[in-house]
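Peer 1: heads up, no residue letters with this:
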């Protein structure tokens, strides 16, 4: 089972809680990342600030606007929190806290489910009190694509083998060969009495869809007391 440790980005870029939000924005732009773990001086995770935190800002009039009923039923504390997040200048005032985290030995499937449940795009990877990495939706997608590609590659090898075995079974000369297929490369092994049989096996393998290369190790051997005919002997 694929673990988070194997796909995470180790030693992620972080920022302190007292940094200004525009410092965080510049750091994200400089490193081409969309989120930053926020850590204290001891390296303990306090929260996370992401690109979405810059999309609802009072300065650009994208902060959340509430109707009368929402303001009436929302607690004073909740409204104050939203105001601070929209107009705050320090990372600590804007970050999401506590941040959803994951352990390095958790499965990739667990990370994907947690991201979906929490509706987040990234998870800090923590070991004890230390943040050792970060895993994103992109990392999970890339791992998924690799697994799917690997799976289909195995199926393709199986399909190639089945197709070639079926073709050789239809030929009278095709029953004296053993074959293997790995990553589209066909390996032929065995012994035949006639060079033409070896050549025909080569052609059959080369003409099988999906074959990238043929490693023909078939040996031409002579019966006792009969020399092997030289190439070109048969007309």
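Peer 2: Structure's in. What do you need? In this text, all values refer to a predicted model and were calculated from it rather than measured experimentally.

Peer 1: only C-alpha atoms from now on, for both contacts and neighbour counts.
Peer 2: Noted.

Peer 1: who's in contact with residue 103?
Peer 2: Under the criterion of C-alpha atoms under 8 Å, 6 or more residues apart in numbering, the neighbours of residue 103 are 4, 125-127.

Peer 1: A further structure is provided below for comparison with the first:
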């Protein structure tokens, strides 16, 4: 004789409905941004001062036009400072920034964004709405979301 369960029929309506965790819940909105006409020396100072690895480049309408990173600044250093050449006044963000920028939507699930980080090898994604920069999601933001989420509620 086997053991019988006395739980009875399970009510499926009691199942807890998990809500999605969106990029907008974890993105940073107070961003350090740069302009195309900013000097790279200014960018380097800002990266060091604010302990960040890069930032979005916007125009006067706050539209995203590029990204500048530590790597882009290192290219500048290797081209001029390494050879002890005078600083060119044309060493601006616009000359060194990456203009082909991948963005993500604020309504994207954070864990879908995590897969995008893995496949693209990027450290940050700008969040754009109607052409305007509204925030940025970093890998660290995804980690913050993962810590707060119970493992079986991921969507």
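Peer 2: Yes, it's here. Keep in mind that what you see is a predicted model, and the values were worked out from it rather than measured.

Peer 1: one step back: out of the contacts of residue 103 of the first structure, grab the one that's most surrounded.
Peer 2: Comparing the contacts of residue 103 of the first structure on neighbour count, residue 125 comes out first with 28 neighbours (neighbours: other C-alpha atoms under 10 Å).

Peer 1: would you mind giving the secondary structure of the aligned partner of it in the second structure?
Peer 2: Counting by TM-score structural alignment, residue 125 of the first structure lines up with residue 127 in the second structure. Three-state assignment for residue 127 of the second structure (DSSP: H, G, I helix; E, B strand; the rest coil): strand.

Peer 1: all helices of the first structure, in order?
Peer 2: 21-31, 68-73, 76-87, 91-94, 108-118, 137-169, 195-206 (DSSP state H).

Peer 1: out of the ones you listed, which one sits most buried?
Peer 2: helix 91-94 (a mean of 23; mean count of other C-alpha atoms under 10 Å).

Peer 1: residues in contact with that helix?
Peer 2: With C-alpha under 8 Å, 6+ apart, helix 91-94 of the first structure has contacts from 16-21, 24, 38, 49, 53, 84-86, 88.

Peer 1: give me every residue that touches the residue nearest to the spatial centre of the first structure.
Peer 2: Nearest to the geometric centre of the first structure sits residue 143, at 1.5 Å (C-alpha atoms, centre = their mean). Neighbouring residues of residue 143 of the first structure by C-alpha under 8 Å, 6+ apart: residue 7.

Peer 1: what does it correspond to in the second structure?
Peer 2: Per TM-score structural alignment, the equivalent position to residue 143 of the first structure in the second structure is residue 145.

Peer 1: check contacts around residue 127 of the second structure.
Peer 2: Neighbours of residue 127 of the second structure in contact, by C-alpha under 8 Å, 6+ apart: 103-106, 133-137.

Peer 1: top of the residues you listed by number of neighbours, please.
Peer 2: residue 137 (26 neighbours).

Peer 1: my guess is that one meets residue 23, correct?
Peer 2: Yes. With contact defined as C-alpha atoms under 8 Å, residue 137 of the second structure counts as touching residue 23 (7.0 Å).

Peer 1: let me see the contact set for residue 13 of the first structure.
Peer 2: 36-37.

Peer 1: how far away is the residue mapped onto residue 39 of the first structure from the second structure from residue 99 of the second structure?
Peer 2: The equivalent of residue 39 of the first structure in the second structure is residue 58 (alignment by TM-score structural alignment). Remark: distance between residue 58 of the second structure and residue 99 of the second structure (C-alpha to C-alpha, to the nearest Å) = 11 Å.
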